[in-house]
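Peer 1: sequence? don't have it. structure:
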């Protein structure tokens, strides 16, 4: 979808509600609406206003040159904020004659209050308007995610040759980051998870200075960012020879992961897809050790719509990119998680992550 088409889609939503204008401040949503995926960082220094006949982006002096260059040939007018970012935005809203203004549901309360105190018309908070547009990727977006996944695969292959007892978790995380950056990543899709030994039983363990030991289970969850779009993959390996219990758990998680992938198709709900993988773990008595959702959407942000979980009531659409990532976590001992990015298609899906998911024992 072109930038112009995205603006048109937002205006169509304004007609449907109906409202006069939409004010957007979530950075990922601004990136999507403008198409400026790699022009500004995650700092709250941009805001966008879309009316029935205007599209205006507000930013400060740190970003204005790059934003104006990116905006050339697009519907977006760029306004430099010389003081607080919201001042020119609120002035423009008033000048546009807006009587009914849409705000994002994720707007911080302090900012909502600032707008409410200054805006004399009707405010309406809308849920996931742009997030729903972001949910289905076009060919270019999918290609960027696929490129990020390919780089993640290369990083995993590289780090397998580096892993050894004596390294720290933080060393492994650094190796992954440096490799991805040197090979084209604009940064990390998210802070990498490198969880060794007993730390691997914590699904989102923080990276520590723990020294890797022979026999450790090691879970690595990481992603690259290409053209503003994220990848997300997880693999669990063993330094040395795995115990029979680790092999059994890994085999169960791998079967659940494959079952989950096989169950993906456009038109199913996130609940249905989650249940297939969860039932596979239940059949071997491990479902109680799988506490999180099976997956989530991936795009400009590493976590976005749709939700593939026990709360995922929405239907998953063709063109969505999601993760399938079951895990089993035995508290204080070890954990196993396997995660791939996949594109949802009519009647099935296509896996973007190519790294081997079978248990790797690094002897």
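Peer 2: It's in. Values in this document were obtained by computation on a predicted structure and should not be read as measured data. Residues are numbered from 1 along each chain as shown.
Peer 1: for the rest of this, base every contact and every neighbour count on C-alpha atoms.
Peer 2: Fine.
Peer 1: correct me, but residue 165 touches residue 217?
Peer 2: No - look at residue 165 against residue 217 with CA atoms under 8 Å: they stay out of range, at 11.4 Å.
Peer 1: the residue nearest the centre of the chain: which element?
Peer 2: Compute the mean C-alpha point of the chain, and by CA atoms, centre = their mean the closest residue is residue 302, 1.2 Å away. Of the helices and strands defined by DSSP states H and E, none includes residue 302.
Peer 1: who are the contact partners of it?
Peer 2: With contact taken as CA atoms under 8 Å, 6 or more residues apart in numbering, residue 302 is in contact with 189-190, 230-232.
Peer 1: my read is residue 12 is in a strand, agree?
Peer 2: No - using DSSP: H, G, I helix; E, B strand; the rest coil, the assignment for residue 12 is helix, not a strand.
Peer 1: next up, a structure to set beside the first:
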């Protein structure tokens, strides 16, 4: 009987075109290796979807199985489960090792074959569970462990020219979804039907713009009435009624890169109380966009918008921070938490950072103007000011529809 291996290389077929050039991935790895050298790290063991995707191009589908990217000064190897066969190798920059499930913890044996034992190991404290950290210690027996969470996040916050090109395309796809949603809105239609129109339009647009990509995870949150109170409320089968407040949220995913468009709308008409709140939130949105420039801290931007709402006795209706970074992120994996518009984030904006402006007010049911009001644009920080790459219009002139 042939012995079954703990891990092996299944390089099936030819390498597929990735979302970025080989030079782009090599530049990312070289910057990472310099960081590793500076921090005394022999091997980096990345386990998060965002870092594996950022440094290799492979966006894994975990489904209860662990994945990794191991980077040393001489190699870069994705570690993937046998269920995926050759796809991780075809869709990653560098080498790939497949681990089998014939024996428990073959995942760590595969990692150890690249990282070695008794070395200085870099890891991600924000992702590695207590269980998996214990296994890292057991199988790799590291001389020391060094947290690369913050250093890798800071690297991802500064976008390359190739990243900015893809992010601009993503914002344009989000706009396509927004216009499709607007066309589908009418009293008597269900939220789910409107959402599907936007999703289908975006997926078709992504396939047209990126014919060599893999397609997955593009979605829409389209909310109406009371369902607008939370920014991440799922789609339902609620039927739209005349006078309803609506929240349009389109989210194209292109090779692990997420972009977004979010807008407040009303069905056919908007009452005076709602219009006043809507216009106040638009005022905060426009103020916020004007503040996003190089040299300004996230906390400083936040405080100015807070003051705007406080002057109008609306600050108590704010529900979350005013914006966040864009790049390799999703609703089910990481984001660059060091670049969020909140009081406790002191990061100073720099050119080539990408950040949203998205103020939101939520008024409880039973009060005049009840509902959630939110506008969302994506901006690229430049040497002077910013570039707004969102083109779908905001405000009542365009978004009282149906």
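Peer 2: In hand now; what should we look at? All of these numbers come straight from a predicted model, not from anything done at the bench.
Peer 1: tm score of chain vs chain?
Peer 2: Once the chains are laid over each other, their TM-score by TM-score structural alignment, normalised by the length of structure 1 reads 0.91; 355 aligned residues with a CA RMSD of 2.0 Å.
Peer 1: shared neighbours, residue 165 and residue 217 of structure 1?
Peer 2: Shared contacts of residue 165 of structure 1 and residue 217 (CA under 8 Å, 6+ apart): residue 239.
Peer 1: compare these two and say which is more crowded by neighbours.
Peer 2: In this view residue 165 of structure 1 and residue 217 are compared by other CA atoms under 10 Å, and residue 217 has more residues nearby, 28 against 13.
Peer 1: whatever residue of structure 1 lines up with residue 391 of structure 2: neighbour count?
Peer 2: With TM-score structural alignment as the criterion, residue 391 of structure 2 lines up with residue 354 in structure 1. The number of residues packed near residue 354 of structure 1 is 14, by other CA under 10 Å.
Peer 1: the closest residue to residue 354 of structure 1 other than its chain neighbours is in what secondary structure piece?
Peer 2: The shortest distance from residue 354 of structure 1 to any non-neighbouring residue, by CA to CA, 6 or more residues apart in numbering, is to residue 153 (6.4 Å). For residue 153 of structure 1, the host element (DSSP H and E) is helix 139-160.
Peer 1: where in structure 2 does that helix fall?
Peer 2: The aligned range for helix 139-160 of structure 1 is 161-182, by TM-score structural alignment.
Peer 1: would you mark the buried spots in the matching stretch?
Peer 2: Buried positions in stretch 161-182 of structure 2, judged by neighbour count with 16 or more other CA atoms under 10 Å: 163-164, 166-178, 180-182.
Peer 1: residues in contact with the counterpart of residue 324 of structure 1 in structure 2?
Peer 2: Residue 324 of structure 1 maps onto residue 357 of structure 2 when the alignment is built from TM-score structural alignment. Neighbouring residues of residue 357 of structure 2 by CA under 8 Å, 6+ apart: 285, 288-289, 322-324, 375-379.
Peer 1: residue 214 of structure 1 now?
Peer 2: By CA under 8 Å, 6+ apart, the contact set of residue 214 of structure 1 is 165, 239-240.
Peer 1: among those, name the ones in strands.
Peer 2: residue 239 (DSSP state E).
Peer 1: the equivalent of residue 196 of structure 1 over in structure 2: neighbouring residues, count only.
Peer 2: Counting by TM-score structural alignment, residue 196 of structure 1 lines up with residue 224 in structure 2. Neighbours of residue 224 of structure 2 under the rule other CA under 10 Å: 26.
Peer 1: and if you look at residue 87 of structure 2?
Peer 2: For residue 87 of structure 2, using other CA under 10 Å, the count is 20.
Peer 1: and the gap between the corresponding residue of structure 1 for it and residue 46 of structure 1?
Peer 2: For residue 87 of structure 2, the aligned position in structure 1 is residue 66, judged by TM-score structural alignment. Distance of residue 66 of structure 1 to residue 46 of structure 1, given as CA to CA, to the nearest Å: 12 Å.
Peer 1: identify the contacts common to those two.
Peer 2: Counting by CA under 8 Å, 6+ apart, residue 66 of structure 1 and residue 46 have no common neighbour.
Peer 1: how close does the helix holding residue 153 of structure 1 sit to structure 2?
Peer 2: Compared with structure 2 after fitting, helix 139-160 of structure 1 has a mean deviation of 1.1 Å; criterion: mean CA distance after the TM-score superposition for structure 1.
Peer 1: in structure 2, what residues pair with the helix or strand just after that helix?
Peer 2: Heading C-terminal from helix 139-160 of structure 1, the first helix or strand you meet, by DSSP H and E, is helix 169-182. Counting by TM-score structural alignment, helix 169-182 of structure 1 pairs with residues 191-204 of structure 2.
Peer 1: list of residues touching that stretch?
Peer 2: 173-174, 176-181, 184-185, 215, 218-224, 235-240, 250, 252.
Peer 1: tell me which stretches of the stretch 301-402 of structure 2 form helices.
Peer 2: All helices of the stretch 301-402 of structure 2, identified by DSSP state H, counting those that start in this stretch, fall at 396-399.
Peer 1: could I get the full set of strands for it?
Peer 2: 354-357, 360-363, 371-374, 377-381, 386-388, 400-401 (DSSP state E, counting those that start in this stretch).
Peer 1: what range does the third one cover in structure 1?
Peer 2: Right, strand 371-374 of structure 2. Following TM-score structural alignment, the aligned partner range for strand 371-374 of structure 2 in structure 1 is 334-337.
Peer 1: mean shift between the matching stretch and structure 2?
Peer 2: When structure 2 is overlaid, stretch 334-337 of structure 1 sits 0.9 Å from its aligned residues on average, using mean CA distance after the TM-score superposition for structure 1.
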